[in-house]
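Asker: can't give you the sequence, but here's the structure:
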């Protein structure tokens, strides 16, 4: 890696966890499309999986202290999340990496546009919607380490309070991430050389981003938070689409 690539990777990790501190999700959505400019997807996914679990421990701990986690909602999501993760891991080790990266870029941009344009409805939905949310969230999380959007879409239609939403999302991300780490270990993707060193280098950046993001979270309205995250998603996903499209012409 050149010095410029190292600086860009560090900035991506800090920005990702700043967003995570603000909104309770989105770290992998920001970091993965940027980091795959420098590293292969099969390296970035286990790196972000471990980082996200560590971040979720801190955020879930804060939610538990404030009694904000809604465990009933978490319980609805877990069974289908496990099934989704199993399917996603099969795709990760068996599909073409360039096609997966282009699909990731399109997915991230679509989710960013949805948030920016305010296309979300606000009615409370049935808990049975946790079945597709868990399957899709677990599958996308296993392939891209970015399974947050399906969970966010579902939980935002179940919980109106932004503090409860952030705490409950962190709890599901902790459980989802722990299951994914076991799967990645079985697949051999956590045994790559240098992964441990990159994790050690990333932890201070993660801590700084979460600290700054938490303090920003306190002063932002729900709509302001949505717009900030949406703009970052558009930049992150758009950069990946721009990089990958020439390979498909």
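Answerer: Yep, it's here. Keep in mind that what you see is a predicted model, and the values were worked out from it rather than measured.
Asker: alpha carbons only for contacts and neighbour counts from here, please
Answerer: Noted.
Asker: for residue 65, see how far away residue 115 is.
Answerer: Distance, residue 115 to residue 65, by Cα to Cα, to the nearest Å: 29 Å.
Asker: which one of these two has more residues nearby?
Answerer: Taking neighbours as other Cα atoms under 10 Å, residue 115 and residue 65 compare with residue 115 leading, 20 against 9.
Asker: pretty sure residue 158 sits against residue 125.
Answerer: Yes. If you go by Cα atoms under 8 Å, residue 158 and residue 125 touch, sitting 6.4 Å apart.
Asker: structure B:
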């Protein structure tokens, strides 16, 4: 089947390379697809097209990789987070549909730089935090999840200080992110983001690139040192966040 897409070849080639990079990183590290791809893709495509397209890829990747260790999920933490996360998503979808794109992209660039700087600067052992942080962080995470697909680091910041068991942490995060993807799919469909011309066609055309990136990343993860991979991810995030702010200011 041939998919006819009305985009310049530079846009299609750039999108292909960006998606391949983002999902190779996902396969290597288990995170980082949207926070890597979204700031780069918005140089070539509208934010309102990029975010729903990335959601399709993330759901596909989640189905392929599966929800592992489901028995270890901390259900009490999910019950604290999900209601506030959904409330934040409602605000985020409203902003995504109605707010001007340029301020949103500057906000995304600042968020990415702050996230990268935090991870590079603070390496001290993390202490446990109160459940009172669940509501504000879940609201903020839901907001950034709906706006940019980048709320994952905020959920991790909370859960990593609540769940000392690594297996429980990974299972809870993967379940939460997969649920947030389903919730966003409902919200994006209800506000008509998937009615935009060529969003679904472009996602379908790039889906094999996603799967190829996942395979390559999983293969490389057994051969490359983990600390080098993480350093490369931070470098990409800093470059992407800086370019967003520069381009939109």
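Answerer: Sure thing, it's come through. The shown structure was predicted, so the numbers you read here are calculated from the model rather than taken from an experiment.
Asker: give me the TM-score for these two chains.
Answerer: TM-score for the superposed chains, counting by TM-score structural alignment, normalised by the length of structure 1: 0.87, backed by 243 aligned residues with a Cα RMSD of 2.3 Å.
Asker: about what we covered before: tell me which of residue 158 and residue 125 of structure 1 has more neighbours.
Answerer: residue 158 (17 against 13).
Asker: just give me the match in structure 2 for the more buried one.
Answerer: Matched to structure 2 by TM-score structural alignment, residue 158 of structure 1 sits across from residue 162.
Asker: in structure 2, which spans are helices?
Answerer: Along structure 2, counting by DSSP state H, helices occupy 9-29, 33-41, 47-65, 75-98, 101-121, 134-148, 152-159, 166-190, 199-220, 226-248.
Asker: check the gap between the residue most central in space within structure 2 and residue 128 of structure 2 for me.
Answerer: For structure 2, the residue whose C-alpha lies nearest the mean C-alpha position (Cα atoms, centre = their mean) is residue 34; its distance is 3.3 Å. Look at residue 34 of structure 2 and residue 128 of structure 2: by Cα to Cα, they are 27 Å apart.
Asker: kindly report the same for residue 228 of structure 2.
Answerer: According to Cα to Cα, residue 228 of structure 2 stands 28 Å off from residue 128 of structure 2.
Asker: what residue in structure 1 is paired with residue 144 of structure 2?
Answerer: Per TM-score structural alignment, residue 144 of structure 2 is aligned with residue 140.
Asker: could you do residue 41 of structure 2 as well?
Answerer: The alignment partner of residue 41 of structure 2 in structure 1, by TM-score structural alignment, is residue 35.
Asker: tally up the residues packed near its match, please.
Answerer: Counted with other Cα under 10 Å, residue 35 of structure 1 comes out at 25.
Asker: same check, this time on residue 127 of structure 1
Answerer: For residue 127 of structure 1, the neighbour count with other Cα under 10 Å is 15.
Asker: tell me the contacts of it?
Answerer: Residues in contact with residue 127 of structure 1 (Cα atoms under 8 Å, 6 or more residues apart in numbering) are 73, 76, 158.
Asker: can you redo these as JSON lines, where the extra columns are distance to residue 60 of structure 1?
Answerer: Formatted as JSON lines, the contacts of residue 127 of structure 1 follow (distance: Cα to Cα, whole Å):
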{"residue": "73", "distance to residue 60 of structure 1": "14"}
{"residue": "76", "distance to residue 60 of structure 1": "18"}
{"residue": "158", "distance to residue 60 of structure 1": "18"}
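Asker: what's the closest of those to residue 85 of structure 1?
Answerer: residue 76 (15.6 Å; Cα to Cα).
Asker: tell me, how many residues neighbour residue 4 of structure 1?
Answerer: Applying other Cα under 10 Å, I find that residue 4 of structure 1 has 9 neighbouring residues.
Asker: show the contacting residues for it.
Answerer: Residue 4 of structure 1 touches nothing, counting by Cα under 8 Å, 6+ apart.
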